[in-house]
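Asker: Sequence first, then the predicted structure, then my questions.
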Amino acid sequence: MSSILIVTDAWHPQINGVVRSLERTAEELEAIGVRVEVLSPQAFLTLPCPTYPEIRLSLAHRGMVRRKIEEYDCEHLHIATEGPLGVLAASVAKKTGLPFTTSYHTRFPEYVSARLPVPLNWSYGWLRRFHNAGCGCMVATRSLEQDLRKRGFKNLMRWSRGVDEQLFKPYEGAVLPADLPRPVFMYVGRVAVEKNIKAFLDLKLKGSKVVVGGGPQLEVLRREYADVHFTGAMVGEALARHYSDGDVFVFPSLTDTFGNVMLEALACGVPVAAYPVMGPLDVIGDTGAGILSENLQEAAEAALDIPREHCRKIAMNYTWAASAHQFLDNCIRARDFHNTQFAEANAAE
């Protein structure tokens, strides 16, 4: 396969795991000779998402998206998100008979229910129809695959994640304020209600709590938790150095499907404390690189004893090159599946 078009509602200037995963996958694919095009909200007029202005919603219609898809002229279409662009792209693909895959990055029903009184089965019903319309739905972990299969999702394919081991590594020298008491317990990610950050901020831990990231809850939490050090959003080496300066990475989310930030923390030599739920169970599991417990405080305190060298060793099992090859294999398999179905349908006629 020589060319792939990725349609995504999540793209720059957003800073999150979906954007990083797509960006690194595209880079690795291009390095092995695959042309990758990205159709994002940047190609259209947009408006800010209510309550989350950094997310831009595309003002497009099906004809506009169809013209863009035809203009890129790629062998395969991958729809990464279930937002306005993703929905329009799927509509175009179904109408024109174009094979496509999707990926399930976010537990959208749980995110919606955290903000609105929408029953989970309504949201999952809509998502099931969306993803089952394609030739394959890529998921990051076995836990997510099992959960979605029970909910009626079909043609599930595994697509794991990677970590940039050259950027995310142990660094010498502190970047956090010198007067912050040790140990430092750190959270990195979007500062939003679905991340369950308060479960971390309410812990009675000795030392300091640090939150690295931006989002709709940032200013509210800054006012509510005056004893917590909030850095705002970080990227690149500055982000990696902040990870490295922490003693334990606390991941309080109950809704993430993977959690790239856990890999980044481990690569910097920082052990993880988290709940035993989807994401942490798959990334940390029984590796010994973190502590999983329903008592997040006990997990955070126990993680202090984990050797930092072991954490980085575990993270090195994940590479973006392997992730990209897995993604490409899924696209090829999905296209072959589509061609087989097409041939069988023609033979039946």
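Answerer: Ah, there it is.
Asker: CA only for contacts and neighbour counts going forward, please
Answerer: Noted.
Asker: which stretches of the chain form helices?
Answerer: Assigned helices in the chain, in chain order: 17-31, 62-72, 84-96, 108-115, 120-132, 142-150, 197-201, 218-224, 236-244, 260-267, 280-283, 296-303, 308-315, 320-348 (criterion: DSSP state H).
Asker: For the ones you listed, give me a markdown table that also has mean neighbour count and distance to residue 175.
Answerer: As requested, those are exported to a markdown table (neighbours: other Cα atoms under 10 Å; distance: least, Cα to Cα, whole Å):
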| stretch | mean neighbour count | distance to residue 175 |
| --- | --- | --- |
| helix 17-31 | 18 | 23 |
| helix 62-72 | 14 | 44 |
| helix 84-96 | 19 | 39 |
| helix 108-115 | 16 | 33 |
| helix 120-132 | 16 | 42 |
| helix 142-150 | 16 | 36 |
| helix 197-201 | 19 | 21 |
| helix 218-224 | 14 | 20 |
| helix 236-244 | 19 | 6 |
| helix 260-267 | 27 | 15 |
| helix 280-283 | 21 | 27 |
| helix 296-303 | 20 | 21 |
| helix 308-315 | 20 | 18 |
| helix 320-348 | 16 | 27 |
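Asker: alright, now check it against this:
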Amino acid sequence: MNAPAVEVPRPPLSVAVVTETYPPEVNGVAMTVGRLVQGLRARGHRVQVIRPRQPGEEASLVADGDATLGGLPLPGYPGLRFGLPAKGKLLRAWRQERPDVVHLVTEGPLGWSALAAARRLGIPATSGFHTNFDRYSIHYGFGILRPAVAAYLRTFHRRTLATLAPTVALAAALAGEGIPGVKVVGRGVDTALFDPQRRDGALRASWGVAEGGLAVLSVGRVAAEKNLPLTLKAFAAIRAQRPDARLVVVGDGPLRRSLEAAHPDHHFAGVRVGEDLAAHYASGDLFLFPSLTETFGNVTLEALASGLPTVAYRSAAAAELIRDGEHGVTVNPGDEAAFVAAAVGVATDAAGRQRLAQAARAKALACSWDQVVTDFETVLRQASGGAAGAYAAALGSASSLPMV
């Protein structure tokens, strides 16, 4: 008889993660990267995070071996910063202590310079496609630059061994644009944190929701790209049928002040994190998410885990996680009339909301962060084996691009 195969432990990786957003910043990308880094470190890998330093940030917030570099405020988002080019610093650091692989989270000046340094040293590099910056340009008065922004993003990701996309649809779109090595690495959710059991009657009362009333939630950046006018339109239609309804907006952003002034009857909860955020989700009755700029939309998965019935466009996470009429309600992207009708339909159907809530929770329970970290680790290991000649060969399709 043949002896059973013995699995040989694989050595830990040394990974440099370059990102322009990271906890304690509050956004989907920061949360995702924080989870991935935490997961890799828990498995024994050495991970160095390289990012811009936030104003007033104390050194105690930076983990041992991590690096913070110079940055500037992101226009329209004063709480976020983009990193300045640091190719020289990274070349010196990586020559002294060479990582097995560099993972690039964002495509800004810091990310581009890190990509240049990795290519110069022959270090395999992977990237993540987290934000549709080309779509954002429309909402900030720079729509004329959308083709240029899209071209820049394509150029950036064509120069890495693998580009990670959170959904099958986005992966197919990126591959169709000529980006090589596209891999699907999804998102997970902490179902112990986001749990319907955190529903809080006192919190609902603080929102001004009467006993038996309807709490309609909007969670995310209070910004133009989130399509908040449609949220307001849908809520107005709901209130015409349910006068006891109350709109609760969770989050902050450049539009918050103007919306608060224009809608004093709505409750603006500001930024909420951890158990506080989870209680807000669980204490709602209906979640409206009309954004069309998401690559994924972590809030969708958090709402599902919280047993919160969701109405969304059939796009990004909602398209892959929500079976229409079973886990929530989805409508064709851009069909505003259908979105409003769906929102009113769910708002006026108490039994339907209960059914959707139970199915949503069951769906989210299958979305494990552990599996996401495993998928991410697999991509990094594959890339780390692509150094030297194999790395150059893999980038052959980008050989005509100018070197940086």
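Answerer: The structure has been received and is ready for your questions. Predicted, not measured: the structure shown is a model, and the values here were computed from it.
Asker: now the helices of structure 1 as a markdown table including distance to residue 161 of structure 1?
Answerer: A markdown table is the format used below for the helices of structure 1 (distance: least, Cα to Cα, whole Å):
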| stretch | distance to residue 161 of structure 1 |
| --- | --- |
| helix 17-31 | 7 |
| helix 62-72 | 26 |
| helix 84-96 | 21 |
| helix 108-115 | 19 |
| helix 120-132 | 20 |
| helix 142-150 | 13 |
| helix 197-201 | 23 |
| helix 218-224 | 27 |
| helix 236-244 | 18 |
| helix 260-267 | 7 |
| helix 280-283 | 10 |
| helix 296-303 | 23 |
| helix 308-315 | 11 |
| helix 320-348 | 5 |
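Asker: These: which one's closest to residue 51 of structure 1?
Answerer: Closest to residue 51 of structure 1 of those, according to Cα to Cα: helix 108-115, at 10.0 Å.
Asker: For that closest one, give me every contacting residue.
Answerer: For helix 108-115 of structure 1, the surrounding residues in contact (Cα atoms under 8 Å, 6 or more residues apart in numbering) are 118, 119, 120, 123, 124, 193, 194, 255.
Asker: Just want the angle from that helix to helix 120-132.
Answerer: Orientation note: helix 108-115 of structure 1 sits at an angle of 150 degrees relative to helix 120-132 (axes from the mean of the first three to the mean of the last three Cα atoms, to 10 degrees).
Asker: Which parts of the stretch 201-350 of structure 2 are strands?
Answerer: 214-219, 245-250, 267-270, 286-289, 310-313, 329-331 (DSSP state E, counting those that start in this stretch).
Asker: Can I get those in JSON lines including distance to residue 133 of structure 2 and mean neighbour count?
Answerer: Converted to JSON lines, the strands of the stretch 201-350 of structure 2 look like this (distance: least, Cα to Cα, whole Å; neighbours: other Cα atoms under 10 Å):
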{"stretch": "strand 214-219", "distance to residue 133 of structure 2": "20", "mean neighbour count": "24"}
{"stretch": "strand 245-250", "distance to residue 133 of structure 2": "23", "mean neighbour count": "24"}
{"stretch": "strand 267-270", "distance to residue 133 of structure 2": "24", "mean neighbour count": "17"}
{"stretch": "strand 286-289", "distance to residue 133 of structure 2": "19", "mean neighbour count": "26"}
{"stretch": "strand 310-313", "distance to residue 133 of structure 2": "19", "mean neighbour count": "27"}
{"stretch": "strand 329-331", "distance to residue 133 of structure 2": "24", "mean neighbour count": "23"}
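Asker: So which of the ones you listed is nearest residue 37 of structure 2?
Answerer: Here strand 214-219 is closest among the strands of the stretch 201-350 of structure 2 (Cα to Cα), at 24.6 Å.
Asker: In structure 1, which residues correspond to that closest one?
Answerer: Using TM-score structural alignment, strand 214-219 of structure 2 corresponds to residues 183-188 of structure 1.
Asker: Show me how far that stretch is from its chain's centre.
Answerer: Distance of stretch 183-188 of structure 1 from the chain centroid (Cα atoms, centre = their mean, to the nearest Å) equals 20 Å.
Asker: What of stretch 360-372 of structure 2?
Answerer: Taking mean C-alpha positions (Cα atoms, centre = their mean), stretch 360-372 of structure 2 and its chain are 16 Å apart.
Asker: cool, stretch 310-325 of structure 1 as well?
Answerer: 16 Å.
Asker: Give the aligned range of it in structure 2.
Answerer: With TM-score structural alignment as the criterion, stretch 310-325 of structure 1 aligns to 359-374.
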